[in-house]
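**Q** give me a model of this one.
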Amino acid sequence: MAASSAMQSILASPLTRVTNRSRVNQFLVPTCFVPHLSRNSTLRVRCLADDQEDQKEQLPTPTPTPTPPPPPPRAPKVSTKFSDVLAFSGPAPERINGRLAMIGFVSALAVELSNGQDVFTQISNGGIPWFLGTSILLSFASLIPLFKGVSVESKSDGVMTSNAELWNGRFAMLGLVALAFTEYVKGGTLI
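**A** Reported below is the predicted structural model:
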């Protein structure tokens, strides 16, 4: 109904005029409807889309609030049970053995260079009490932080990492065994 009243108002307007030559097709509908405007009449066209965009541009856009970063993951709880700390795959055995091997390898080479004694002569000439004292002291010093729940990885930083200590200990263990085997086969000091 609204469409028909709008059409009637357009057709009745003095601005539009249907020419007499409009063609009629087989359905009796005019195919050419061209409105003619007089030369003195003006037609104003107003675009509403620009007004709406201007209003959208004038509205302040809300700034999104940054989401807080998730909290850092907690370090896994380290077991302080004696059986867990000294287990075969626990944190203590390889570290303690590696630390003892590093001290033993360096001290064996130092005594060999200074006195000219091989490893077996060093042990038989009073090296056993030094070995036992060093082993007990270093074992307790290594176990105390582990029983308090401090992990080795939490204290490693920069060049002195826990992995570097493990690898140095492994090489020292191999070096100490190789030194003793070489001196045994050679029958004297390495140098």
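
**Q** please count neighbours and contacts with C-alpha atoms only from this point.
**A** Fine.

**Q** in the lengthiest helix in the chain, what counts as buried?
**A** Ranked by residue count and defined by DSSP state H, the top helix of the chain is helix 162-186. For helix 162-186, the buried set under the neighbour-count rule, 16 or more other Cα atoms under 10 Å, comprises 162, 165-166, 168-173, 175-176, 179-180, 183.

**Q** let's see this one next, to set against the first:
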Amino acid sequence: MAAVSSVLLLNPATAITKRSGLNHFAVPSYLPSLKRNAIFRVSSMAEDKERDSSEPTPSKPLESAAPPKSIPSKPKVSTNFGDILAFSGPGPERINGRLAMIGFVTAIGVELFNGQDVFAQIQNGGVQWFIVTSALLTAASLIPLFKGVRAESESNGVFSSDAELWNGRFAMVGLVALAFTEYVIGGALV
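**A** Okay, the predicted model is just below:
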């Protein structure tokens, strides 16, 4: 077996051997050998800029590594009324999206139950329900925002703040599309 392996190491063209039905590759002798337990050094780019590349640095054992730097705390969020209800603030789109989700589901539900289109629902007491629902939902949405709690900090998994924003956007478009379609056809969609 030693004679076969030495012949294979000398001739890379015959580097494949058949032994016990499996293919084995012999490594030619002119390739560098791989050392076990080699010392690897890992450094960040920030350390490389500070260090002079011409002088060698001894590798430090893992135990003597510097302790990790403290993680910066979360930035304080503004609880100012103007910041919360600003155009790019956390309040308007979230509140309008929540109202649109409730409005779309309610409009479809009443339409399936009574057969009334959106405009008939508004004429038959829908404005009062809209005002009450808007006031309650706006208060429930603004109280956590004034306390400094953001939906992004409390969300994870399927029920994330991004999912809520997208569902609200789709509900806003859906409610407008429902009203427009019922206006064009002149009656209830369902």
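
**Q** can you give me the TM-score here?
**A** Here the TM-score for the pair of chains, by TM-score structural alignment, normalised by the length of the second structure, is 0.66; 131 aligned residues with a Cα RMSD of 1.5 Å.

**Q** related to what we said a few turns ago, average distance between the longest helix of the first structure and the second structure?
**A** For helix 162-186 of the first structure, the mean deviation from the second structure after alignment is 0.3 Å (mean Cα distance after the TM-score superposition for the first structure).

**Q** over to stretch 133-144 of the first structure?
**A** Stretch 133-144 of the first structure, aligned to the second structure and superposed, deviates on average by 0.2 Å (mean Cα distance after the TM-score superposition for the first structure).

**Q** returning to what we had before: identify the farthest-apart pair in the buried residues of helix 162-186 of the first structure.
**A** Within the buried residues of helix 162-186 of the first structure, two members stand farthest from each other by Cα to Cα: 162 and 183, at 31.5 Å.

**Q** dump the residue contacts of the closest residue to residue 153 of the first structure other than its chain neighbours.
**A** Sequence neighbours aside, residue 162 is the residue nearest to residue 153 of the first structure in space, at 5.8 Å (criterion: Cα to Cα, 6 or more residues apart in numbering). By Cα atoms under 8 Å, 6 or more residues apart in numbering, the contact list for residue 162 of the first structure reads 152-153, 156.

**Q** ok, 10 Å please
**A** Under the criterion of Cα atoms under 10 Å, 6 or more residues apart in numbering, the neighbours of residue 162 of the first structure are 95, 151-156, 168.

**Q** and of these, the nearest to residue 52 of the first structure?
**A** Among the contacts of residue 162 of the first structure, and counting by Cα to Cα, the member closest to residue 52 of the first structure is residue 154, at 60.0 Å.

**Q** quick one on the thing from earlier: show me the contacts of residue 162 of the first structure that map onto helices.
**A** 95, 168.
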